[in-house]
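Participant: Build me a structure from this.
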Amino acid sequence: MVDPNLPEHDPRETLRRLCAERGEDFASLSRLIGRNAAYIQQFIRRGTPRRLPERERRILAQHFGVSEQLLGAEPVAPAGEFVVPAMLGQAAQPGLAFAPAWLKRHFHAPARQLRLLAIEGDAMAPTLQAGDDVLVDLGDTAERLRDGLYALRVEGRLQVRRLTLHPVRAELTVQSDNPAHADWPGLSAAELDLIGRAVWSGRRLA
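Facilitator: Have a look, this model is predicted:
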């Protein structure tokens, strides 16, 4: 039997064993999740796709009565094992919590150099709205400067702006995505108080 307590497993082997134990065939499972008849066989025997999409994984987990983690979902970190990045500019302010495995999968930065910044104002609308939370990598600053969104300090205030580098001259432009706000062209990195690169954002939809 498949042991749901195993800390590590191969989702393909797990699915193959479940099929054998329950007398299921690959083609029927493929039809169950709305895919072509060869989909499950290709996943198990050829490794295509590399990971089951979330929707298909959920259907199969419910069908077999097992956790989605057995079929490749990221494990849920126990309470107390989440990473809670400090909020930039807000002492002792509670922020969002992230599972370490999720951070490792999406970012190269170690968790200790990630911070959260709450967006204020509309300078970066519609990309970023007031109240959005942005994850900032403090280790990604002037040494690796490239086009993208960065947190910087302007007149004592923390802001996020889009930086674009001139392809020939050693200068950059600080841009607002909202055309109502002016850009600042012809600057050097030394003129900016860069905090880090913005690598993720989250917002409330309603």
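Participant: can we go C-alpha only for contacts and neighbour counts from here?
Facilitator: OK.
Participant: Let's verify the residue lying closest to residue 129 once chain neighbours are set aside: helix, strand, or coil?
Facilitator: Nearest residue to residue 129, sequence neighbours excluded (C-alpha to C-alpha, 6 or more residues apart in numbering): residue 122, at 6.1 Å. Put simply, residue 122 is coil when judged by DSSP: H, G, I helix; E, B strand; the rest coil.
Participant: Here is the second sequence; please produce its structure so I can put it next to the first one:
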Amino acid sequence: MDLDPVRLRLLQLVQEQKTDLKNLSLAIGRNAAYLHQFVFRGTPKILAEDVRQALAEHLAVEEDELRHSQIPTRKPRSPNQRDDVGLALPDGFLPVSEIDVRASAGYGAVHDGLEETKATWLFPDAVVRYEFRAQPSDLRMITITGDSMEPLLSSGDRILIDTSQKVPVPPGIFVIWDGMGLVTKRIEHIPHSDPPTVVIRSINPEYQTYERTADEINIIGRVIWAAKQF
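Facilitator: Have a look, this model is predicted:
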């Protein structure tokens, strides 16, 4: 689902205050999955007044920031963001947006209209449709930061994600929102787990493996291609 301004603001506050949706849910007297379901599954559709008041008090913000009746204006486009309308594409090529991950990481989501395009990549039509087996509108390019996936992926490498692939079967490398931020990890579903649980691994052995239930993460998409720096 597309995230509305209230949900986006809530995720921004979560990151700013270095907490997560699970602990915030518990802090306001709700079950651990309450805010995850609100943000990513649309249940409930809007925050009840008592929940909104509790969140505002706990996060030390004005209650109106979390009120659905007041929709903030969209962030203005950056000066270097181009309007591609009217530009002709070379025959046999399809455009893929490279997005500023810093604009998405705070929200843990990649959605049209809620991301900032920093560049456009052109891929051969046959590669997209027959090798990637993807629709161009589902593809996004982002830049890796950090060393948790070294030596496979290094800081500065670019990865292509298919946002239509959100189920970790078979296991693979995914971009996910893990409750604290947008991360790239190897994800594997634990068979017969109840509730459904995934193992989240880094390739760099200096980083710990951890587990999350399906309700605690939001899978943005599967990594299907990478461009490495040498």
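Participant: TM value for the aligned chains?
Facilitator: For these two chains in superposition, a TM-score of 0.55 is obtained (TM-score structural alignment, normalised by the length of the first structure); 127 aligned residues with a C-alpha RMSD of 2.3 Å.
Participant: residue in the second structure matching the residue nearest to residue 129 of the first structure?
Facilitator: The equivalent of residue 122 of the first structure in the second structure is residue 147 (alignment by TM-score structural alignment).
Participant: doesn't residue 155 make contact with its match?
Facilitator: Yes: the criterion here is C-alpha atoms under 8 Å, and residue 147 of the second structure meets it with residue 155 at 6.1 Å.
Participant: Pull the contacting residues for residue 119 of the second structure.
Facilitator: Contact analysis of residue 119 of the second structure by C-alpha atoms under 8 Å, 6 or more residues apart in numbering lists 97, 98, 99.
Participant: hmm, which of these are the buried ones?
Facilitator: 97, 98, 99 (16 or more other C-alpha atoms under 10 Å).
Participant: and the second one, what element?
Facilitator: Pointing back at residue 98 of the second structure there. strand 93-99 (DSSP states H and E).
Participant: with the first structure superposed, average distance for that strand?
Facilitator: Mean deviation of strand 93-99 of the second structure relative to the first structure after superposition (mean C-alpha distance after the TM-score superposition for the first structure): 2.8 Å.
Participant: Now do that strand: everything it contacts.
Facilitator: 89, 115-125, 128, 136-137, 139-142.
Participant: How about the contacts made by residue 122 of the first structure?
Facilitator: So residue 122 of the first structure contacts 128, 129, 130, 178 (C-alpha under 8 Å, 6+ apart).
Participant: Mind doing that once more with 10 Å?
Facilitator: Contacts here follow C-alpha atoms under 10 Å, 6 or more residues apart in numbering; on that basis residue 122 of the first structure touches 128, 129, 130, 131, 176, 177, 178, 180, 181.
Participant: With distance to residue 152 of the first structure and neighbour count as extra columns, can I get the residues you listed in TSV?
Facilitator: Converted to TSV, the contacts of residue 122 of the first structure look like this (distance: C-alpha to C-alpha, whole Å; neighbours: other C-alpha atoms under 10 Å):
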residue	distance to residue 152 of the first structure	neighbour count
128	15	22
129	17	19
130	16	15
131	17	15
176	13	21
177	15	17
178	17	15
180	20	11
181	16	12
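Participant: Dump these into JSON lines; add distance to residue 62 of the first structure as well.
Facilitator: Formatted as JSON lines, the contacts of residue 122 of the first structure follow (distance: C-alpha to C-alpha, whole Å):
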{"residue": "128", "distance to residue 62 of the first structure": "37"}
{"residue": "129", "distance to residue 62 of the first structure": "37"}
{"residue": "130", "distance to residue 62 of the first structure": "39"}
{"residue": "131", "distance to residue 62 of the first structure": "36"}
{"residue": "176", "distance to residue 62 of the first structure": "46"}
{"residue": "177", "distance to residue 62 of the first structure": "43"}
{"residue": "178", "distance to residue 62 of the first structure": "45"}
{"residue": "180", "distance to residue 62 of the first structure": "50"}
{"residue": "181", "distance to residue 62 of the first structure": "50"}
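Participant: where exactly do the strands run in the second structure?
Facilitator: For the second structure, applying DSSP state E gives strands covering 93-99, 117-124, 139-143, 158-162, 172-177, 182-189, 197-201, 210-213, 218-227.
Participant: tell me the angle of the fifth one relative to strand 218-227?
Facilitator: Read that as strand 172-177 of the second structure. Here the directions of strand 172-177 of the second structure and strand 218-227 differ by 130 degrees (axes from the mean of the first three to the mean of the last three C-alpha atoms, to 10 degrees).
Participant: Of the strands of the second structure, which is nearest residue 37 of the second structure?
Facilitator: strand 218-227 (10.2 Å; C-alpha to C-alpha).
Participant: which residues in the first structure does the closest one match up with?
Facilitator: The aligned range for strand 218-227 of the second structure is 193-202, by TM-score structural alignment.
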